[in-house]
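Student: Below are the sequence and a predicted model for it; my questions follow.
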Amino acid sequence: MRRTRIAGTGSYLPEKILTNADLERMVETSDEWITARTGIRERHIAAPGEFTSDLATEAGRRALAMAGVAADEIDLIIVATVTGDFSWPATACVVQHNLQAGRAFAFDISAACSGFLYGMSIADSYIKAGSAKKVLLIGAEVFSRIVDWQDRGTCILFGDGAGAAVLVAGEGDHGLLSCHLHADGSFWPLLYQMGQGSRNPAAPASAEQGNPFVQMQGNEVFKVAVRSLCEAGEEALDANGLHADDVDMLIPHQANRRILEATAKRLGIPLERVMVNVDRVGNTSAASIPIALDEAHRSGRIKQGDTLLLNAFGGGFTWGAALIRW
């Protein structure tokens, strides 16, 4: 049976680290307040002149090196991001140029924090259809450019980074077992960014355009997130005839520690089997899962034959889960 498997992973975090102590000097907050509510202690911030495509390129380069795949062997590049270099062209096209992956077609997808899982499902479809044999899937964000650094409800949460995986066609029982995606657009007013879209085109500022930064109603997002993450996780397990005890590692979107803990508890997965790095990287949106996956992989926490459950929830609302047998 043809399955999509992960041949290599990679990630990149900018050098600059912004700690909670640094934030205390920027906005009315404290390390104690941030840590208690989010579990985040520090996050990485892109340097001036460092863009989403730069982070994505480096993460992709590291994933290709691990997989032993040359850039010119890649058939497709997908970049999941809501903070691309431009409205258009796609950041994936910039990455394709940077890597000199000239034979690959390339596009971006926008599904916020669920973007990497959405991209995995798309890549899986291309691979199973035989339209692509090797896919470079990247989640990359520079959220520091779209948050209001005077809004303590959002600026404490987000960090910059990129993660990548090389997906290839394989045979047998190992690889992506299934992917389950959902969305409910009725919730979009709870988490969004106006930016520059058809509702807010590039023009002199006006009252009609509204606040250009990330807007979030945190308590309401929390309630829907935990329920949706658990339902998607259970859906993935049920579809494969598995139970929580069969999961060797849960790799969730690193939104905040309270959501991680609540989700793991409701799914019945002990915290020692949950990959957590939100304390060191913050919420990196679409980059969150691939960064955590790469860290778990390179640190030896993932072993051949392990069953991994990945789940994510993000603006839109979008959410989903994937099961992988390593």
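Tutor: Structure's in. What do you need?
Student: switch to C-alpha atoms for all contacts and neighbour counts from now on
Tutor: OK.
Student: ok, now which ones touch Thr29?
Tutor: Counting by C-alpha atoms under 8 Å, 6 or more residues apart in numbering, Thr29 touches Leu23, Arg152.
Student: actually Val226, not the one I typed
Tutor: Val226 makes contact with Ile259, Ala262, Thr263, according to C-alpha under 8 Å, 6+ apart.
Student: Just after whatever helix or strand it lives in, pick out the following helix or strand.
Tutor: Assigned by DSSP states H and E, Val226 belongs to helix 218-239. As assigned by DSSP H and E, the chain's next helix or strand after helix 218-239 is strand 249-252.
Student: Second structure for comparison follows:
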Amino acid sequence: MTSKITGVGNYIPGETITNLFFDQHVFFSENGIPLKDDNASITEKLKKITGIEERRYAGKDQVTSDLGLIAAEAAIKDAGIDPETLDYIIFAHNFGDVRFGTIQSDAVPSLAARVKHQLKIKNNFCVAYDVLFGCPGWIEGMIQAHAFIKSGIAKRCLVIGAETLSRVVDVHDRDSMIYADGAGAVVIEQNEQDGSGIKSHLSASYTLNEKDFLYFGKSYNNESCPDTKYIKMDGRKIYEFALLRVPEAMKQCFDKSGYEISQLKKIIIHQANEKMDEAIVNRFYQLYDMPAPEHIMPMIIHKLGNSSVATIPTLLTMILKDELDTHDINEGDVVLFASVGAGMNINAVVYQF
């Protein structure tokens, strides 16, 4: 027995934010010194490194749980199930519901509980809880749902990943241009009928020296909101860590699956940074003494930015719904999911469709 995805859904917010949006921003270094480069040069450099040309922001009247609800409804409809039959609703996020114009996090009750309420589920034994695991949170939710199903605790789960990172960024930090909003969800169920489903998984948390590579810190503009904290990252350390640790974790997970590397059809990796993701995938294949195949790694970061836990389920939905011209997934295809994020946390899943 394994667990199988039976429905997918996403929500891509309607507000498109191009790089021109940041023309009037005043960016500072981490030392509080205004950057010497003009904003056109800063955004062009960002595009070359990350691949980001546009990103999506949630509407002013929306919060993270609203986005998650829309994606969840789409996944439930796609699966053709009654929401009352769900055993678990697992909601991966990092900052709760943050209303537009504030940075106050509201995560009580849990976002999963809010979605369950909005779905009007009466079943008290449908358990709703949140996962805070950085960007790998959605994959971790999938791994937990799989464990519940394998152990016989559950037969059907809804796993949501949603975030509104645009609400928790320091507008004086150039890294703020990376972040975006979005949501994705899947229904995952017990599967005893065919060979499809989760074949192997792996999770790790590196915290001894890496805990603060992503953190909450003050604005780089020392005169702006001195007591307010925003998401911050040490980009260089994260890049070096990811290139060292993620490929080996991906290989360990893939080797556990029992498949040959020639059978791997797609790598669906967290859309964090195009250059970094390309380097991770190249190093992964180097561990097998071969070059990375063309079109192995779909990318949507160019138009959607980095929406944290939402990037992978959003991308998966787009592929399965034939919304990407150059990528598809067919019956029997073996796919490797992978992510890295705050903690520093890493995880991976091998899945056969």
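Tutor: The structure has been received and is ready for your questions. Note that the structure is predicted; figures quoted are calculated from it, not measured.
Student: Mean per-residue distance, the helix holding Val226 of structure 1 versus structure 2.
Tutor: Here the mean offset of helix 218-239 of structure 1 against structure 2 after fitting is 1.0 Å, by mean C-alpha distance after the TM-score superposition for structure 1.
Student: Show the residue spans covered by the helices in the stretch 1-150 of structure 2.
Tutor: Under the criterion DSSP state H, counting those that start in this stretch, the stretch 1-150 of structure 2 contains helices at 39-50, 64-79, 111-118, 137-151.
Student: which one of these lies closest to Asn10 of structure 2?
Tutor: The closest of these to Asn10 of structure 2 is helix 64-79. By C-alpha to C-alpha, the value is 4.3 Å.
Student: which residue numbers in structure 1 go with the closest one?
Tutor: The alignment of helix 64-79 of structure 2 onto structure 1 (TM-score structural alignment) covers residues 52-67.
Student: If you count neighbours, what's buried in the matching stretch?
Tutor: Neighbour-count burial for stretch 52-67 of structure 1 flags 52-64, 66-67 (criterion: 16 or more other C-alpha atoms under 10 Å).
Student: Give me the contact list for that stretch.
Tutor: If you take C-alpha under 8 Å, 6+ apart as the criterion, stretch 52-67 of structure 1 is touched by 7-14, 70-71, 79, 83-85, 91-92, 94-95, 98-99, 136-142, 161-166.
Student: which of those are buried?
Tutor: For the contacts of stretch 52-67 of structure 1, buried by 16+ other C-alpha under 10 Å: 7-14, 71, 79, 83-85, 91-92, 94-95, 98-99, 136-142, 161-166.
Student: rewinding a little: the helix holding Val226 of structure 1: how far from the chain's middle?
Tutor: How far helix 218-239 of structure 1 lies from its chain's middle: 16 Å, per C-alpha atoms, centre = their mean, to the nearest Å.
Student: can you tell me what part of structure 2 that helix aligns to?
Tutor: Helix 218-239 of structure 1 maps onto residues 235-256 of structure 2, going by TM-score structural alignment.
Student: Report the contact partners of Ala40 of structure 2.
Tutor: Asp23.
Student: same thing with Met299 of structure 2?
Tutor: So Met299 of structure 2 contacts Gln271, Glu274, Leu315 (C-alpha under 8 Å, 6+ apart).
Student: same thing with Ile156 of structure 1?
Tutor: Counting by C-alpha under 8 Å, 6+ apart, Ile156 of structure 1 touches Asn20, Leu23, Ile34.
Student: which one is the aligned partner of the last one in structure 2 nearest to, not counting chain neighbours?
Tutor: Counting by TM-score structural alignment, Ile34 of structure 1 corresponds to Leu46 in structure 2. Among residues not flanking Leu46 of structure 2 along the chain, Ile52 sits closest, at 7.1 Å (C-alpha to C-alpha, 6 or more residues apart in numbering).
Student: thinking the one you found is in contact with Gly305, fair?
Tutor: Yes - at 5.8 Å, Ile52 of structure 2 counts as touching Gly305 under the criterion of C-alpha atoms under 8 Å.
Student: returning to what we had before: inside strands: which ones of the contacts of stretch 52-67 of structure 1?
Tutor: Taking DSSP state E as the definition of strands, the contacts of stretch 52-67 of structure 1 contribute 7-12, 79, 136-142, 161-166.
Student: check the fit of the match of helix 64-79 of structure 2 onto structure 2 and give the mean distance.
Tutor: Comparison of stretch 52-67 of structure 1 with structure 2 after fitting gives an average deviation of 0.5 Å (mean C-alpha distance after the TM-score superposition for structure 1).
Student: Thr228 of structure 2 touches Lys218, doesn't it?
Tutor: Yes - using C-alpha under 8 Å, Thr228 of structure 2 makes contact with Lys218 at a distance of 6.0 Å.
Student: picking up where we left off before, need the overlap of contacts for Ile52 and Gly305 of structure 2.
Tutor: Ile178.
Student: Please name the residues that touch the closest residue to Lys4 of structure 2 other than its chain neighbours.
Tutor: Using C-alpha to C-alpha, 6+ apart and skipping the chain neighbours, the partner closest in space to Lys4 of structure 2 is Gly197 (4.2 Å). Counting by C-alpha under 8 Å, 6+ apart, Gly197 of structure 2 makes contact with Thr2, Ser3, Lys4, Ile5, Asn191, Tyr351, Gln352, Phe353.
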